[in-house]
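*Asks:* pasting a predicted model and its sequence here:
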Amino acid sequence: MTDPWTQAMQTMTAAMRRPVTGAATRPYDPLALFESMARFGASFDPAQVFALQVDAAREWSAFWANVWTPVADKPKDRRFAAPAWQEDAWFRAIRDGYLLASAQMRRLVAQGDGDAKTQAMANFLLDGWLNAVAPTNFAMTNPAVIEKTIATGGANLMQGFANLMEDVTSGKGIVTRRTDPDAFVKGETIAATPGQVVWQNDLCQLIQYTPTTPDVAAEPLLYVPPLVNRFYMIDLQPKSSLVKWLVDQGRTVFVVSWVNPTEAHRDKGVEDYVLDGIVAAIGVVRQRTGATPDLFAFCLGGTLVAIALAYLAAKGRSGEVNSATLIGSMVDFADMRDWSAFVHEAHLTALEGHLERQGFIDSVELQQLFAAMRANDLIWSSVVNHYLLDQAAPPSDLLYWFEDGARIPAKFLTSYNRRLLYENALARPAGFEVGGVAIDLAAVATPVLSIALKDDHVSAWSAVYDGSKLLRADFILGGSGHNAGVINPPAANRHGYWTGSERPATAADWLESATRHEGSWWPHWIGWLEAHGTGKQVPARVITDGIEPAPGSYAKTA
């Protein structure tokens, strides 16, 4: 058996033989970051800065006066969960000093007088720096790492460095091993609900799932996922699969599975995905079932569904969709929080040049962006576990799905970024066109339910609430975050959700008067579908003409 030191040396040697490649272009403009920070730095009022300095001096005096005094309440920060951060005076002082300095720096940045995008960029850069310099990320200031290093004689750090070399030379940049890549097999242990691909074109496959009940609701369900990830977030392991749960509830479920684009798809834009993807899939579902479908969609998929609904309304075809449920989806992009830092003229220009070169944005680049926005969860926790503690990446179905990303075509991303994000075209009547048809969300007569997630870091729930008013949608608020809040099976009895019949002007006012419920929002959603359906049952729709088994080849193509 090879000892840890020899194994680490072998891993490092193999890793360092692999060439490290650099991209010819970047999907962002680094100069814009420095220019924004220079303008932001010049915007401070000296009197305000002086007042903050006085407050900081007072806070540090109190800190040092009480540094050895234990405090009863420990901060709610998962990075400092180890007992030593609370029980050991030395580590407690390091923790509290870091948290105090972080709070002071955030107060300083909040005093800057910049526009929303500049403020967002300043917050993003500050948070990135503060997350990077956290004491938990360094061997000498992390008690768990110190303990492991003593126990292994330093072998954990040696092997951790080998792990770092292997990841750096993989070409994927930011920490890549957040989960075990071999823990699941698509179609067997994940994305394994039985079904068949029943239709396809060059943009998507349409999957129909095998019924498990003798009768089903008359209205079929059609799911539209975002482009950035594969569809099967709603079909993870059987215990957490929304698809399986819906089928077991007596629903006929169809799912759009987008192709993973290549350079050949560079000219596929928003219009193509709406018309040749969503609208075409609606037609196939109607033809196969003889019924009008209920659509449901997640994130960007919901934005595209809203466009499709407005297109059908303008064409006098609203009756082709019975209802639509948009989960964590934005249609009004006036408030993008920290994401607005990237919706910047210079960044968009740089991205367009990058897209022109390769024809698409790569899934790794998209994962790096999402990871940077949630650095503590998706970068630094892996740095500690993988590089300092030498812990094997744990199996996680959600992280497996997250890392199984997909590319986005150049034309789609260019028009989406410019027209929908930067110009917020959907918030204006006739501000956007599809197939020569003006898109006006106010013209949508289809019943719509908007579901936001309270801790959503991608689509802030208050922004989803604001957008829901453009569609005159019903609204509920689920607990947890952008992904985990969707995967909330009733058996887990987690997260909770809020409902309210009033629609006040602000999201904060809505939440103040809303009613909180325990458990999952899934059953509540089924109740909403039933309230907007015919209530009829039909014999289960057996599949006799499948092209290939679910999850289909599009979901498996790298």
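*Replies:* Thanks, I have it. Residues are numbered from 1 along each chain as shown.
*Asks:* rest of the way, CA atoms for contacts and neighbours
*Replies:* Noted.
*Asks:* didn't Y209 look like it was pressed against R251?
*Replies:* No: using Cα atoms under 8 Å, Y209 makes no contact with R251, being 9.4 Å away.
*Asks:* just checking, what packs against the longest helix along the chain?
*Replies:* The residue-count maximum for a helix in the chain (DSSP state H) belongs to helix 89-110. With contacts taken as 3 or more Cα pairs under 8 Å, 6 or more residues apart in numbering; DSSP states H and E, helix 89-110 sits against helix 46-65, helix 84-87, helix 116-132.
*Asks:* next one for the comparison:
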Amino acid sequence: MSRPAADLPDPVALPLDRMVNAAMARLTAGVSPLALPSAYLDWGMHLAMAPGKQLELLRKAHRKMTRFGLYAAHCAAQGGHDGACIAPLEQDRRFSDPAWQSPPFNLIYQSFLLTQQWWHNATTGVRGVAPHHQAVVEFTTRQILDIFSPSNNLLLNPVALQQTINEHGMNLVRGLGNFIEDAQRSLLGRPPAGSEDFRVGETLAVTPGKVVLRNSLIELIQYAPTTDKVQAEPILIVPAWIMKYYILDLSAQNSLVKYLVDRGHTVFMISWKNPDYGDRDVGFDDYRRLGVMAALDAVSAICPQQKIHATGYCLGGTLLSVTAAAMARDGDDRLASMTMLAAQTDFSEAGELTLFIDENQVTFLEDMMWEQGFLDTKQMAGAFQILRSNDLIWSRIMKDYIAGERPPMNDLMAWNADQTRMPYRMHSEYLRRLFLDNDLAEGRFRVDGRPIALTDLRLPVFAVGTEHDHVAPWHSVFKIMRLTDTNVTFVLTSGGHNAGIVSEPGHPHRQYRLAHHDEHDAYIDPDRWLAETPTQTGSWWPAWADWLAAHSDGMVPPPPLGNAAAGYPALSAAPGEYVFVA
């Protein structure tokens, strides 16, 4: 029986709604205009109905004003003050210069920190507010306050003010030149100043190798051996599709690929195509089939009879875990081990990035991507910069435009400016199935129509988290310990999401913790793990290389670059073609 015409969906309604949202997204940089008002409305209405909380905030305000008044009186009586009525958070370095301890600047920054602390108390702990809304309100309020930080004001910042006096304002002249240059580069779509000194294939991504597979989604690079014999099992690296692969093959001194090759490993690397409008309907499963599975088939043909050490970085690790679980379910035993580098499998506590991900925001993003066919690089970069606004926005403004000083560009910064897009369908599926619904951790994620479970994995796992990761917090990465029934070696290394992974031997001030957990060991929570696991100095790379060797079958002659007879000829020299697609 056919449905009445009145019950059929209007073919115009949905496209019209999407067009309106997409047009609005151009004005809001992709942020839903309903996300913030709904969060603040939830917080404000519950705060209005909480007289106890209001009284508590009044008492806190009175105590802070009293503390500040006593502190100011001491400063006036002594002509200065050695102490402080409030100390910045450990990671807050804005007021670390001794000049901030001189009046009146000590009073200025102390009053700011007290205000910031009061607003934190005001935006948290309000009963009845949805946890997501509370996190959004607290985060957004903190970002607004940071705009008005005295460290960002020339007249209130003693360091910037003294430099301006000493240089008779020439720092501001240089800063204006820097601003004009950056504005021109942004309008013309050119990379940041200094990027010209770092060129892919010349100074970056120069480890020798050959492209041995090219399809509509990936190029697979096989790197040339540098040792007479190699470990029997090759390594396949799956980077995230939101980044160019060569973060793991930067300069010669900090290339993870070169380090592995020099340690006697055969290394394969996926280089993802930078999608455009024509790739709008490429989905998450296409990335699994045409990406990881196609690469595994090629590696198996070039290194026959050998199992494979699979390694995934960031979202590439999440994709790898999905692929490995599906392979385990289907009896495909080609993997010798799985390494996860700053990669999440449970997204229930995925850090401040989830502030940008709820039903409202995802729907808005979907409509924006529906129109343009992909998520643009600037939209992704903006979200990551906001997460670390003090380091990536305000400190840069003060250095570049007030101090007039250009920090020297390095290879990691040049790579970070070489961004990629994400297809509409794939990114929508990723956000909904993993971030919003957490299907992988909760056993609902389907591959080829059937659910997969990480508990099916029986191969050894090496997982790496980084201490200061704003993208994949290490507590979230640690959840692989609870989601699998296999041997897991977990490493927590110093640094952030990128710098913690690109942590070559000899890099100063690097340290890590490492512990092995057998499948029969009782689960321990991450905080207890942190307290019980000793710190080791240096890079975690040698520990991983030793772990790989311990899970290998010994040394064999190096395989050829490609296997033309099996359909995988050497097509071109590394770094291939896809890495150059802007």
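*Replies:* Here it is on my side, so go on. Remember, predicted model here, so these are calculated numbers, not experimental data.
*Asks:* ok so, going back, is it possible to get JSON lines of the helices and strands packed on helix 89-110 of structure 1 that adds mean neighbour count?
*Replies:* Below are these laid out as JSON lines (neighbours: other Cα atoms under 10 Å):
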{"stretch": "helix 46-65", "mean neighbour count": "13"}
{"stretch": "helix 84-87", "mean neighbour count": "18"}
{"stretch": "helix 116-132", "mean neighbour count": "19"}
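*Asks:* of all those, which one comes closest to D335 of structure 1?
*Replies:* helix 116-132 (8.9 Å; Cα to Cα).
*Asks:* what about the closest one, how far off from structure 2?
*Replies:* Helix 116-132 of structure 1 differs from its equivalent in structure 2 by a mean of 1.6 Å after superposition (mean Cα distance after the TM-score superposition for structure 1).
*Asks:* angle of the next helix or strand after that helix against helix 89-110?
*Replies:* With elements assigned by DSSP states H and E, the helix or strand that comes after helix 116-132 of structure 1 is helix 143-152. Using axes from the mean of the first three to the mean of the last three Cα atoms, to 10 degrees, the direction of helix 143-152 of structure 1 lies 140 degrees away from that of helix 89-110.
*Asks:* how far off helix 143-152 does the helix or strand just after helix 143-152 of structure 1 point, in degrees?
*Replies:* The helix or strand immediately downstream of helix 143-152 of structure 1 is helix 155-168, counting by DSSP H and E. Angle, helix 155-168 of structure 1 to helix 143-152, by the same axes, to 10 degrees: 110 degrees.
*Asks:* picking that back up, where in structure 2 does the longest helix of structure 1 align, residue-wise?
*Replies:* Mapped onto structure 2 using TM-score structural alignment, helix 89-110 of structure 1 spans residues 103-124.
*Asks:* also stretch 357-367 of structure 1?
*Replies:* Under the criterion TM-score structural alignment, stretch 357-367 of structure 1 matches residues 371-381.
*Asks:* about what we covered before: pipe the helices and strands packed on helix 89-110 of structure 1 into TSV and attach distance to S501 of structure 1 per row.
*Replies:* TSV is the format used below for those (distance: least, Cα to Cα, whole Å):
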stretch	distance to S501 of structure 1
helix 46-65	43
helix 84-87	44
helix 116-132	32
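*Asks:* of the ones you listed, which is nearest V305 of structure 1?
*Replies:* Once those are compared by Cα to Cα, helix 116-132 is nearest, at 27.3 Å.
*Asks:* right, I'll leave it there.
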